[in-house]
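S.K.: structure here, sequence nowhere to be found:
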């Protein structure tokens, strides 16, 4: 048996001394055993719990806010025309700053950035419960958005750096993916219960209490990689240390903010997309995005989004498919809720109950997927995912008024959780496995940027399509169907792209660094 190096706390997963001599049984064992960064099972359990609940709480504060918004708007006297901004500003800030915080994770270590994000998020969610007016609510929601922007990409980074490719990493990522729909479901339930029996303020405070407990667990159990990152940056042996790309920061972030704002607010502006400030922000955003492409490709020494990140086979194609897939999911969440409440006539709490199969399905998929993903070809897995997304939106496109729950809604919910959970899981495993350890934060930023941008972009398109349909045909009871048909078309595109991607099994394998070492050793051998 060949000696395996134990990693430093928070450093890359264990590697073998000589990558050329590693045997298959070594890889299989390394892919299944507990990482040496943990001192025991309890630390690993609390480490994973911190990551899972951080994902859970990010979804909690997205889904539940729409439930408490009517009561909150009455309490703070927010007019209907201004109610969309408190709901969207949180996601706007989070989506725009994912890549910069991912880079900070690569610079200073995931421990620092992840814990900063949790503490910051819990603080501003707590303050949000004390909001006295519209302006204070907007400020707290915007400031809270920096929290998930910090801990979401570094959460992926922590899993990617701590676990080697293999079944154990698959299981952790499966659970991580499952906690998104669970958090979404609990956010709706808690929002409905607090709004009906307590106060909308308690929805914020309950979330802040949970986040505080997660902060304690993460501080105590996450391996501290700050000193490793600092040492790497201070002892680079002639190589450039990981640095912030300020030119990329100055172009990418405002471009994303302006474009996302225009797409989100365009339909609700006084004159729609003809409103001057919508046109100006959208055009400026496009110009800045073009400048960002030039900066990242030909100016920046260490781009915030380097083009060679898309070098691994199928990476670019997968990212495009993810963009469409997450857009489908965003349309589904928003318009399925609207269809169930406004057309099918379900109450707020009953709407949450109707979404329960997504949470339950996520748990089942996490359990099954975590133990079987290394046995199934990746291509089969993503095609199942694409089919699930297609079925979920197609059923709502065809749903009649007073529809039977078991015939339409239940199978649609199962299809939705199959679609998003498997897609997110495969994307996390593929991207982190094909990214070197010093870019794991960047990988996490890319994963979540595609998610947030896909949801915002296609939800804006669906909103525009529904508004145009209402203007031409009026509110005839079927005005949501145009959104679902748009989502069906996008799901079809996703499925076709998935069909061209040939991913292998998520088995135990060499890390990127070990593969590079193996190639170097092979090139240095005499012929």
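M.R.: Cool, got the structure. Note that the structure is predicted; figures quoted are calculated from it, not measured.
S.K.: all contacts plus neighbour counts: C-alpha atoms, from now on.
M.R.: Noted.
S.K.: helices along the stretch 251-400 of the chain, start to end?
M.R.: 276-298, 315-338, 348-354, 356-372, 378-398 (DSSP state H, counting those that start in this stretch).
S.K.: quick one: the strands in the stretch 1-150 of the chain?
M.R.: 4-5, 15-16 (DSSP state E, counting those that start in this stretch).
S.K.: what is the last one packed up against?
M.R.: Helices and strands touching strand 15-16, by 3 or more CA pairs under 8 Å, 6 or more residues apart in numbering; DSSP states H and E, are strand 4-5.
S.K.: how far away is the most centrally placed residue in the chain from residue 337?
M.R.: Residue closest to the average C-alpha location in the chain (CA atoms, centre = their mean): residue 448, at 3.9 Å. In this view, residue 448 and residue 337 are 23 Å apart by CA to CA, to the nearest Å.
S.K.: now do residue 99
M.R.: Relative to residue 337, and taking CA to CA, residue 99 is found at 30 Å.
S.K.: more crowded one of those two?
M.R.: Taking neighbours as other CA atoms under 10 Å, residue 99 and residue 337 compare with residue 99 leading, 29 against 19.
S.K.: wait, the more buried one touches residue 447, no?
M.R.: No: applying CA atoms under 8 Å as the test, residue 99 and residue 447 come out as separate, 9.5 Å apart.
S.K.: which residues are in contact with both of these two?
M.R.: residue 153 (CA atoms under 8 Å, 6 or more residues apart in numbering).
S.K.: quick check: the residue nearest to the centre of the chain touching residue 98?
M.R.: Yes: Residue 448 lies in contact with residue 98 (CA under 8 Å); the separation is 6.9 Å.
S.K.: overlap in contacts, these two.
M.R.: 152, 153.
S.K.: which residues touch residue 208?
M.R.: Residues near residue 208 by CA under 8 Å, 6+ apart: 122, 123, 125, 126.
S.K.: my read: the third one touches residue 204, true?
M.R.: So the one you mean is residue 125. Yes: here residue 125 reaches residue 204: they are 5.7 Å apart, a contact under CA under 8 Å.
S.K.: can you name the residues that contact residue 63?
M.R.: Contacts of residue 63 (CA under 8 Å, 6+ apart): 184, 185, 187, 188.
S.K.: A further structure is provided below for comparison with the first:
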């Protein structure tokens, strides 16, 4: 029989929240520091983008593997291992003396995050049973995750301007130390499994290679061109690896991803929805930041501070979503949240080259932030509804992979659309037109997310049951409490 790992729920939640804040922070904290990194380490113009891409590439490529490994080898073990790797690579990045060293450190951070993130989410879903308590715990996780990404711009700007670019890497060390201390204090050591399935090595190689190539192809498309032979060849190779993964997993007795999970409208709908929402959200962050710096001529620190209203409204939306989802279904928050985010981004698309923070940024920030907050909290609940405890890591890895892929593909595609509108012009008016178009498309992506929520997600939690695996249930015994 599979038994849940409980420990001290409040401490487990605190450890997971602190760790997820660091992981989310690193998705955006380096962006403002890139010019300083280029000057200090002598980056070539094209090489500098890999400080961002290396993290996204390894994080997206290894998330599904990290999720399944946490099911088989223990959530606490993978969580601690991921945090240690993330912390050591943060230290290496802060001490880097050459471009390749910083890029390698960022790739290592992504691998550590890919191990820790699904393990952390699985720890929550196995610590808290389905119902209001789990909804509140996942609401905290979602709020911290979103706040980390939003505050990364602020932290990056302040650290770069007042402490130096190395601190955008070193700031992770105390955060990781706090998370590890909380794990030692409140998460029990897992009992060695009596019977454990083997990790699907072939499936892991295929999905990691396929997803990694897809992310690499997308992030390179802005320089290679979407229709270039190199882009098309890499896309075909990624598609072939992913098709082989589907074939292998359909025949594996212990798959990395059991496709029976996707027969649930909760799981399938949540993953499609989070793909569209992340595509719109990641791109919106990018365009808004560039608009404030390149059109409104705001400095790095001022741009970071300007994101505070968004962060505050996002947290407010998360609180409301948590209360709604605790008494109703995730769908009740996801539909209005996606539509409200679409309205906010549509408002953002009205930006003007002669505008300002109060007239063009503040209002849309508040509306968009509340809408995104209403989406990100219940999406995790939806993606794990009805999932067996032994497959919590699998479902968590799948949801995080969908989110990361959506963010990477959405950002690259919308950046290309904006660049096509701008052309070779560099004046504020031309840049404004490109960013406005990108924000309008981001709004349309949230409309698609709302359509998915309406058409796919069930109206009641009990409407859909997930077909259960026929694999042995004794693959991982965790703790001794029920």
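M.R.: That came through, no problem. Quick caveat: nothing in here was measured; it's all calculated off a predicted structure.
S.K.: next, count neighbours for residue 48 of the first structure.
M.R.: Quick note: residue 48 of the first structure (other CA under 10 Å) scores 23 neighbours.
S.K.: go on, residue 93 of the first structure?
M.R.: Other residues close to residue 93 of the first structure by other CA under 10 Å number 23.
S.K.: same question, residue 321 of the first structure
M.R.: Neighbours around residue 321 of the first structure, by other CA under 10 Å: 25.
S.K.: corresponding residue for it in the second structure?
M.R.: Pairing criterion TM-score structural alignment: the partner of residue 321 of the first structure within the second structure is identified as residue 273.
S.K.: from residue 267 of the second structure, how far off is residue 122 of the second structure?
M.R.: 15 Å.
S.K.: so how far is stretch 166-186 of the first structure from its chain's centroid?
M.R.: 12 Å (CA atoms, centre = their mean, to the nearest Å).
S.K.: ignore what I typed, I meant stretch 53-67 of the first structure.
M.R.: On CA atoms, centre = their mean, the centre of stretch 53-67 of the first structure falls 12 Å from that of its chain.
S.K.: just to revisit the earlier point, pick the most deeply packed of the strands of the stretch 1-150 of the first structure.
M.R.: Most buried of these, by mean neighbour count (mean count of other CA atoms under 10 Å): strand 15-16, with a mean of 19.
S.K.: one step back: excluding its backbone neighbours, what's nearest the match of residue 321 of the first structure?
M.R.: With CA to CA, 6 or more residues apart in numbering as the criterion, residue 273 of the second structure has its nearest non-adjacent residue at 4.8 Å, and that residue is residue 449.
S.K.: ok so, going back, and the helices of the stretch 251-400 of the first structure as a markdown table, adding distance to residue 426 of the first structure?
M.R.: A markdown table is the format used below for those (distance: least, CA to CA, whole Å):
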| stretch | distance to residue 426 of the first structure |
| --- | --- |
| helix 276-298 | 27 |
| helix 315-338 | 10 |
| helix 348-354 | 27 |
| helix 356-372 | 10 |
| helix 378-398 | 7 |
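S.K.: verify the stated contact: residue 241 of the second structure with residue 208.
M.R.: No: the pair residue 241 of the second structure and residue 208 fails to qualify as a contact (CA under 8 Å) at a distance of 9.0 Å.
S.K.: coming back round to it: which one of the contacts of residue 63 of the first structure sits closest to residue 505 of the first structure?
M.R.: Nearest to residue 505 of the first structure among the contacts of residue 63 of the first structure, counting by CA to CA, is residue 184 at 29.5 Å.
S.K.: and the counterpart of the closest one in the second structure, helix, strand or coil?
M.R.: Under the alignment defined by TM-score structural alignment, residue 184 of the first structure is paired with residue 149 of the second structure. The local conformation at residue 149 of the second structure, judged by DSSP: H, G, I helix; E, B strand; the rest coil, is helix.
S.K.: hmm, residue 149 of the second structure is touching residue 22, no?
M.R.: No: Residue 149 of the second structure lies out of contact with residue 22 (CA under 8 Å); the separation is 9.0 Å.
S.K.: which of those two has more neighbours?
M.R.: residue 22 (27 against 23).
S.K.: residue 453 of the second structure matches what in the first structure?
M.R.: Counting by TM-score structural alignment, the partner of residue 453 of the second structure is residue 498.
S.K.: again with residue 165 of the second structure
M.R.: Per TM-score structural alignment, residue 165 of the second structure is aligned with residue 200.
S.K.: so residue 241 of the first structure lies in a strand, does it not?
M.R.: No: counting by three-state DSSP, residue 241 of the first structure falls outside a strand, being coil.
S.K.: could you report the neighbour count for the residue lying closest to it once chain neighbours are set aside?
M.R.: Spatial nearest neighbour of residue 241 of the first structure, chain neighbours left out: residue 233 (4.7 Å); criterion: CA to CA, 6+ apart. When counting by other CA under 10 Å, one arrives at 18 neighbours for residue 233 of the first structure.
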